[in-house]
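Engineer: Got a predicted model here, sequence first, then my questions.
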Amino acid sequence: MTWLRKPWVGPLAFVVVAFVAFSLPPYLTGDRLQARVQSDWGPHYPFLVMHVVCASVAILTCVVQIWPWFRSRFPAWHRRVGRVYVLAGVLPAGLSGLVIGWMTPFGPVAQVSNVLLALLWLTFTWLAWQAARRRQFRDHRKWMIRSFVLTLSIITNRIWGVVAFLLLADRVPEAELPNAISGIATWVGWTIPLLISQWWLERKPRRRVAAEQPSAPEPALM
C-alpha cells in the first residue's frame, strides 16, 4: 500500500486527534471558568472560543492536506478540504488570534509573539491560496508547508512550555513564572519549526545536486 511509505502520517494524526480531544471540550461548554486562559477583558472569552474551535478545524484538516496519498488519490477532495482549512479554520482562527494575542494576560513578550504568529499564519495561508488560484503549485506547496508549520506550532508550544517550567520553576519568582514560561514557549514554539521548515524547503537533495553539477568538458577535437 503506497500510503504506508509515509510512516509519519499515522503518528502525526494520532497526536493531533489526541491534542484536539484534550484541548477542545472545555470550550464547548459555554462555561467561562473552564477556559484554560483567563482574562479580565470582557470579550476575551468569545474570541478565545472562536479561536480554539476554528484552530481545531485547521489542525485536523491540516493533517488530511499534507497526507501525500490522499492528495494524489483524491485531488478534488484535496481542494475542498483546503477551502475548509482556509475559510473555516485559519481565517477565523487567525483573526481571533490577533485579538486574544493582543489582549493576552501573559505579558508583552507573549503578546508580540502571538500577534506576529497570527499575522504570519494569515499571510502564509493567503499567499498559498493565491498561488493555487494562479496554478503556481510549487509556490502553493511551499507557502502551505509554512502555513501548516504554524498551524501545528500550538502543539510544540505546549512541549516548550513544559521544558520552560522545568528550567525556570526554581529560578523565577512564582508571580513572574507564568509570564516567563509563556514568553519562552510562544516564541520558541513557532520560530524553531518555521526555521526548520525553511531549511527543508531550501535544501538540495543529492539527486538534484548531482544533476546541477556541470559535467566535465569534452576533450577538444584536433
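Structural biologist: All right, it came through fine.
Engineer: make it CA atoms for all contacts and neighbour counts henceforth
Structural biologist: Will do.
Engineer: same for the strand or helix carrying Ile145, what does it pack against?
Structural biologist: Assessed by DSSP states H and E, Ile145 sits inside helix 137-168. Packing partners of helix 137-168 (3 or more Cα pairs under 8 Å, 6 or more residues apart in numbering; DSSP states H and E): helix 44-65, helix 107-133, helix 177-202.
Engineer: ok, and here's another one to check against it:
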Amino acid sequence: MTTTSARPGWLLPAGLILFSLVPVLAGAARVGQLSTGAQITPDNARFFASPVPVVVHIVTVSVYALLSAFQFAPGLRRRRPGWHRAAGRLLVPSGMLAASAGLWMTLFYPHPPSTGWLLTVFRLVFGSAWILFLVLGFTAIRRWDVVRHRAWMMRAYAVGMGAGTQLFTLAPMLAFGSPDRLSVALGHLAGWVINVVVAEWLIRRPTRRAGVSGPLIPALETR
C-alpha cells in the first residue's frame, strides 16, 4: 500500500527528468562538439571562438534541470529535509550562473541568421526574470516566508526550463521548412509563456490535501 501511494508523488519528478533531458542532451552534444574539434560551421563558429560561456551555461543548466526535478517529490522533501536544503543551496547559484551565461551569450555572441532583434529582447527579458525570481525566492526563504519562496522558485524553474517546451513550439515550424525570424521569436516566446502559465496555475490553485496550507509546489529551500 505504501509503495502504491508513493508512486503518484514520483510521477511528476520522473516526467520532469524526462523533460529535462531535452536541454541536457542538446547541451551534452554541444560540449562534445567543442571537446572533439567538430567541423566549424556558421551555426557553431561563435561557440568555438568563445567556448567558456556556453560550457558554463550547459553545465549549470544541466545541474539545475536535473536537481530541480527532485524538488517536486513531496515525500523526499518530508523525509530528507537536509537533502532538500542542500540541493537548494546548489540550485540557486547554478540557476544564477546559467542565466548569467545565457545573457552574456545573447549580448556578446554574434547572432546566427535566424536570430533577430525580437528574439534577442525576449532572451534578455526572460533571462533577467530568471535571475530576479531566484533572488526573490532566496530572500523570501531568508525571511522564513515559505509560501512566497515556493512561488518564486516555481516561476524561476518555469523560465529556466523554457528550452524544453520550445522544442515542441518550434518543431512544427521547422517541419515545414525554414521559419522567418518573427516565427522563431514567437516560437521561443510561446515556450516561455506556456511554462509560466502552468506555473501560475499550480501556484494559485487551492490545495486539496487536508492539513496542508499553501499551494502544493516545490520548495528549493536554502536556509
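Structural biologist: That came through, no problem. No experiment lies behind these values; they were computed from the predicted model shown.
Engineer: Could I get the buried residue list for the helix holding Ile145 of the first structure?
Structural biologist: 139-157, 160-161, 164-165 (16 or more other Cα atoms under 10 Å).
Engineer: of all the helices and strands packed on helix 137-168 of the first structure, which lies closest to Gly89 of the first structure?
Structural biologist: helix 44-65 (4.2 Å; Cα to Cα).
Engineer: mean offset of the closest one relative to the second structure (after superposition)
Structural biologist: Comparison of helix 44-65 of the first structure with the second structure after fitting gives an average deviation of 1.5 Å (mean Cα distance after the TM-score superposition for the first structure).
Engineer: Show me the contact partners of that helix.
Structural biologist: Contact with helix 44-65 of the first structure is made by 9, 12-13, 16-17, 20, 24, 27-28, 32, 35, 38-39, 70-71, 78, 81-82, 84-86, 88-90, 92-94, 96-97, 99-100, 103, 148, 151-152, as judged by Cα atoms under 8 Å, 6 or more residues apart in numbering.
Engineer: which residue lines up with Ile194 of the second structure in the first structure?
Structural biologist: Applying TM-score structural alignment, one finds that Ile194 of the second structure aligns to Ile192 in the first structure.
Engineer: And for its match, the neighbour number?
Structural biologist: 14 (other Cα atoms under 10 Å).
Engineer: Only the buried subset of the contacts of helix 44-65 of the first structure, as a ChimeraX command please.
Structural biologist: Restricted to buried positions by 16+ other Cα under 10 Å, the ChimeraX selection for the contacts of helix 44-65 of the first structure reads:
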select :9,13,16,17,20,24,27,32,35,78,81,82,84,85,86,88,89,90,92,93,94,96,97,99,100,103,148,151,152
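Engineer: Take the contacts of helix 44-65 of the first structure and keep only those in helices.
Structural biologist: Taking DSSP state H, the ones among those that sit in helices are 9, 12-13, 16-17, 20, 70-71, 78, 81-82, 92-94, 96-97, 99-100, 148, 151-152.
Engineer: so can I have CSV of the helices and strands packed on helix 137-168 of the first structure showing distance to Arg5 of the first structure?
Structural biologist: Output for those, formatted as CSV (distance: least, Cα to Cα, whole Å):
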stretch, distance to Arg5 of the first structure
helix 44-65, 16
helix 107-133, 26
helix 177-202, 19
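Engineer: any idea which of the ones you listed is most buried?
Structural biologist: Neighbour counts (mean count of other Cα atoms under 10 Å) averaged over each of those peak at helix 44-65, with a mean of 22.
Engineer: could you give the angle of that helix to helix 137-168?
Structural biologist: Orientation note: helix 44-65 of the first structure sits at an angle of 120 degrees relative to helix 137-168 (axes from the mean of the first three to the mean of the last three Cα atoms, to 10 degrees).
Engineer: and Leu66 of the second structure, what pairs with it in the first structure?
Structural biologist: By TM-score structural alignment, Leu66 of the second structure lines up with Leu60.
Engineer: again, but for Gly164 of the second structure
Structural biologist: That one, Gly164 of the second structure, aligns with Ile155 by TM-score structural alignment.
Engineer: Repeat that for Arg143 of the second structure.
Structural biologist: Arg143 of the second structure maps onto Arg134 in the first structure, by TM-score structural alignment.
Engineer: give me the number of residues near its match?
Structural biologist: So Arg134 of the first structure, with other Cα under 10 Å, has 11 neighbours.
Engineer: ok, it to Thr151 of the first structure distance?
Structural biologist: Distance, Arg134 of the first structure to Thr151 of the first structure, using Cα to Cα, to the nearest Å: 24 Å.
Engineer: Is Ala210 of the second structure in a helix, a strand, or coil?
Structural biologist: The three-state label given to Ala210 of the second structure by DSSP: H, G, I helix; E, B strand; the rest coil is coil.
Engineer: and it, how far is that from Trp10 of the second structure?
Structural biologist: 20 Å.
Engineer: if you count what's nearby, which of the two comes out ahead?
Structural biologist: Per other Cα under 10 Å, whichever of Ala210 of the second structure and Trp10 has more neighbours is Trp10, with 18 against 6.
Engineer: Just the element for the more buried one, please.
Structural biologist: helix 2-36.
Engineer: and stretch 171-187 of the second structure, how far from the chain's centre?
Structural biologist: How far stretch 171-187 of the second structure lies from its chain's middle: 22 Å, per Cα atoms, centre = their mean, to the nearest Å.
Engineer: what's next to that stretch, contact-wise?
Structural biologist: Ser114, Thr115, Gly116, Leu118, Leu119, Phe122, Gln166, Thr169, Leu170.
Engineer: same deal with stretch 103-110 of the first structure?
Structural biologist: Here stretch 103-110 of the first structure has contacts from 38-39, 41, 44, 101, 111, 178-179, 182-184, 186-187, using Cα under 8 Å, 6+ apart.
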